[in-house]
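Q: below are the sequence and a predicted model; questions follow.
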Amino acid sequence: MNPEILEMLRKKSQPKSWEKLNNRFKADILDYIDGEPVYKFHSFLTDSLEVNAHSISVTVQPCSSYIPYHQHNYAEMMIPLLGSCCTIDANGRRIALDQEDIMIMGKDETHSVEELDAGVIVVNIALRNTAFPANDLNFMLDAGMNQSVSGLLFSLLSGDRDFGAKYCVFKTGHDRKIISLIYDVIDEYYNGDVHSNQIIHFDLLGIFARLIRHAYKEADSFEGGGRGEDGRNILKMLLYIEKNYADITLNGMAKKFGFNPNYLSSYLKKRTGLTFIQLVHLQRINVAAGYLADTSVSVDQIAAKVGYENPSYFYKVFKKNMRCLPNEYRKRMHDSQS
């Protein structure tokens, strides 16, 4: 917590009238929910209600102010730095954020925000698709572990709809390094200096990487909103597979989640398009690929480490997933790095 920055933000969080905001936004009405209009936001506004053309924008949410249902054509991070807040999705579901939680809302997702109590400070960081070149976000997909969380985060930030993500919520647990980076982004944005844009850019990438790490270590700290209402359950299951891939069994996982094994198998297939064993193979092969690229450990040892007692079977599964044999993959990776 940075008292100096919080005081600056408090001064910027004074109530604002929606009519005045909308005169600046010039938002279109897309639809109605229970008689309430749903607006489409196309631009960023600064705290002083000027249009901001930059790819990254930081603003403070006004307290005691009406915020209607809306969509925007950019991704947005919502972070309550002091106190708590609540977002409402298109189905009327309340998504509560505690102090220093981080919510990332995808573009074109309908939501509203409940009026903030006086003294609550919530920062919004808006991110256009142009905020990060694709190469900057590729680390989220290249990682051999934690693909469910990193894939959803990539989807939200890049605008790639294939992952089906609507939003994700990270319970940071007041992680000192994550919160420090957030305050640094705010400081650089409002008190700009030489290379502030570059520092903000790298701070945000650091935040994303640390959020992925935090979610991997603390499965309950992450909630993903996918196309169904059970996004949280499926994410927990995928994280469980990612952590226990080497010795996981369907019966063991079913017992962990209180499901019948046959029901769990059908549930995973319906929600992900992949069977339980396909999900396990995918995780094992991704991890094995990392070992092949980054170590000189023998293929047989790698096979055993990721959960394959029979090296021949490992070769077969690896080729099916990667379109080449393990030694060929290792050579290709080493050649690309030389």
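A: Yep, that arrived.
Q: contacts and neighbour counts: CA atoms only from here.
A: OK.
Q: my guess is residue 329 contacts residue 290. True?
A: No: the criterion here is Cα atoms under 8 Å, and residue 329 misses it with residue 290 at 10.3 Å.
Q: tell me the contacts of the residue nearest to residue 334 when sequence neighbours are not counted?
A: Nearest residue to residue 334 in three dimensions, chain neighbours excluded: residue 293, at 6.7 Å (Cα to Cα, 6 or more residues apart in numbering). Counting by Cα atoms under 8 Å, 6 or more residues apart in numbering, residue 293 touches 329, 330, 333, 334.
Q: could you pick out the buried ones from those?
A: By neighbour count, with 16 or more other Cα atoms under 10 Å, the contacts of residue 293 hold 329, 330, 333 as buried.
Q: tabulate those in CSV, adding columns for secondary structure and distance to residue 146.
A: Formatted as CSV, the buried ones among the contacts of residue 293 follow (DSSP: H, G, I helix; E, B strand; the rest coil; distance: Cα to Cα, whole Å):
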residue, secondary structure, distance to residue 146
329, helix, 22
330, helix, 22
333, helix, 21
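Q: between these, which is nearest residue 201?
A: Minimum distance to residue 201 across the buried ones among the contacts of residue 293 is 28.6 Å, recorded for residue 333 (Cα to Cα).
Q: and here is the other one:
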Amino acid sequence: MNYKEIDGLLRGYTSHEKEYLKNVEFVPELLEKISEMTKDDFINNSLNSNVYFPTKNINVEIDFKKHSRFNYVAEHKHAYIEMSYVYSGKLKQIINGREVMLEKGDVIILDTNVKHETFAASHNDIIVTFLLSTEFFKRNMFQFESSNFISDFFLRSIFESHKYNRYLLLSMAKDNQFKHLVLSLINEFVDPDIETDLLKEYYLYILFVELVRRGEKRQEILKENEVNSEEYTYFRITNYIKEHITDITLAKMAKDFGYNTNYMSQVIKKATGHSFSEFVLDERLNISVHFLKKTNISIQEVATKSGFSNMNFFYHKFKERFKITPKEYRKGIE
């Protein structure tokens, strides 16, 4: 299918959408304000059937769906990673109790186990969603050489989702190449051909590379402007820890940030979802993976350069997280 045909397919009504729309048309005045209606508004107007309670999990590594319009999606969470792209219009969600408005060109990636609910979409609100298993991420995300808050998010989604419950929101509205990649990926789902599964993985990997590149540019903007935001705080913390990974202490970090240790601990916990010691351990393990992949130095040197002074502790924590030893990991990528 060409892009025009895919556009027509996305804007057309599915059988579910036709049913939801039919229900709302019995109360015509509601259609104009449907995107602002809460779950209770639907129920109070006898539109219970337009409130969807998701229960389905995916049994494949990659799946695709178009977000249904004219219905409210009740609060839920799931064991896979969800990436949505606003192809047209807008959409309002509540994520971890916080209202988030998505505009055309926005990309939002929800980690596993993130509680979220979605307001109803109207006629022009077209949102496409890709459902990704953690197994897919494990196989593909280790290839990233760049390290920023986006690549960090992907890596943590694989191993630490039960501790983070985070999401990423980026605007790709001015990136036509990203839009065309999304449409090409959709085409592999709706009009499959030879080697479709392989192309799905390739397109997804390229999409994530584009997002990581956007993350690099975003970090530079944050660094230049020093925006007082959660995103910038996370950026400062991760960069500092990486730069001082071999000898970092909470006391030294607090002093360099101009905080006392208790407040520094609170800032780290709020920004990362982890305690200082947990977050430093994660960073050291991530750095050790980089050395194992990109260098031929001994595993002893890998441990030392990653900030581990005790080899037994390094082996224990590495295997606990990655389910294999450092030696086995290196052998597996040769």
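A: Arrived safely, thanks for sending. Predicted model, so just to flag it, every value in this text is computed and none were measured.
Q: now what about the TM-score between them?
A: Scored against TM-score structural alignment, normalised by the length of the second structure, the superposed chains reach a TM-score of 0.61; 286 aligned residues with a Cα RMSD of 4.8 Å.
Q: for the first structure, which segments count as helices?
A: Ranges of helices in the first structure, per DSSP state H, are 3-12, 18-25, 134-137, 139-142, 147-158, 176-190, 196-217, 231-244, 250-257, 261-272, 276-294, 299-306, 311-322, 326-337.
Q: residue 82 of the first structure is nearest to which of those helices?
A: helix 3-12 (8.1 Å).
Q: have a look at how far, on average, the closest one is from the second structure.
A: Superposed on the second structure, helix 3-12 of the first structure shows a mean distance to its aligned partners of 3.1 Å (mean Cα distance after the TM-score superposition for the first structure).
Q: same question for that helix: list its buried residues.
A: Quick answer for helix 3-12 of the first structure (16+ other Cα under 10 Å): 6, 9, 10, 12.
Q: tell me which of the residues you listed is nearest to residue 250 of the first structure?
A: Using Cα to Cα, the buried residues of helix 3-12 of the first structure come closest to residue 250 of the first structure at residue 6, 48.8 Å.
Q: any idea how far the residue most central in space within the second structure is from residue 88 of the second structure?
A: Residue closest to the average C-alpha location in the second structure (Cα atoms, centre = their mean): residue 109, at 3.2 Å. Here residue 109 of the second structure is placed at a distance of 17 Å from residue 88 of the second structure (Cα to Cα, to the nearest Å).
Q: and for residue 289 of the second structure?
A: 39 Å.
Q: centroid-wise, who is the farthest residue in the first structure?
A: What lies farthest from the middle of the first structure is residue 312; by Cα atoms, centre = their mean that is 37.1 Å.
Q: roughly how far apart are that one and residue 292 of the first structure?
A: For residue 312 of the first structure, the distance to residue 292 of the first structure - Cα to Cα - is 16 Å.
Q: for residue 85 of the first structure, same thing?
A: Residue 85 of the first structure is 46 Å from residue 292 of the first structure, by Cα to Cα.
Q: what sits against the alignment partner in the second structure of residue 80 of the first structure?
A: Using TM-score structural alignment, the equivalent of residue 80 of the first structure in the second structure is residue 86. Residues in contact with residue 86 of the second structure (Cα under 8 Å, 6+ apart) are 102, 103, 104, 105, 106, 107, 125, 126, 127, 128.
Q: same check for those, but in the first structure.
A: Retained in the first structure by both residues aligned by TM-score structural alignment, their matches' Cα atoms under 8 Å are the following of the contacts of residue 86 of the second structure: 102, 103, 104, 105, 106, 107, 125, 126, 127, 128.
Q: quick check, nearest of these to residue 137 of the second structure?
A: Nearest to residue 137 of the second structure among those, with distances taken as Cα to Cα, is residue 107, at 17.5 Å.
Q: I figured the closest one hits residue 83, correct?
A: Yes: counting by Cα under 8 Å, residue 107 of the second structure touches residue 83, with 7.0 Å between them.
Q: have a look at the two and say which one is more surrounded.
A: A direct count of neighbours by other Cα atoms under 10 Å for residue 107 of the second structure and residue 83 places residue 107 higher, at 22 against 19.
Q: quick check: closest non-adjacent residue to that one.
A: Setting aside the residues directly before and after it, residue 107 of the second structure is nearest to residue 85 in space (Cα to Cα, 6+ apart), at 4.6 Å.
Q: one more: residue 187 of the first structure?
A: Nearest-residue entry for residue 187 of the first structure: residue 5, 7.1 Å, with adjacent residues in sequence omitted and distances by Cα to Cα, 6+ apart.
Q: doesn't residue 185 make contact with that neighbour?
A: No: taking contacts as Cα under 8 Å, residue 5 of the first structure lies outside contact range of residue 185: 11.0 Å.
Q: from residue 180 of the second structure, how far off is the nearest residue to residue 280 of the second structure once chain neighbours are set aside?
A: Excluding the flanking residues, the one nearest residue 280 of the second structure by Cα to Cα, 6+ apart is residue 241, at 6.9 Å. When distance is defined by Cα to Cα, residue 241 of the second structure is 37 Å away from residue 180 of the second structure.
Q: what is the neighbour count of residue 160 of the second structure?
A: A count of nearby residues for residue 160 of the second structure, using other Cα under 10 Å, gives 15.
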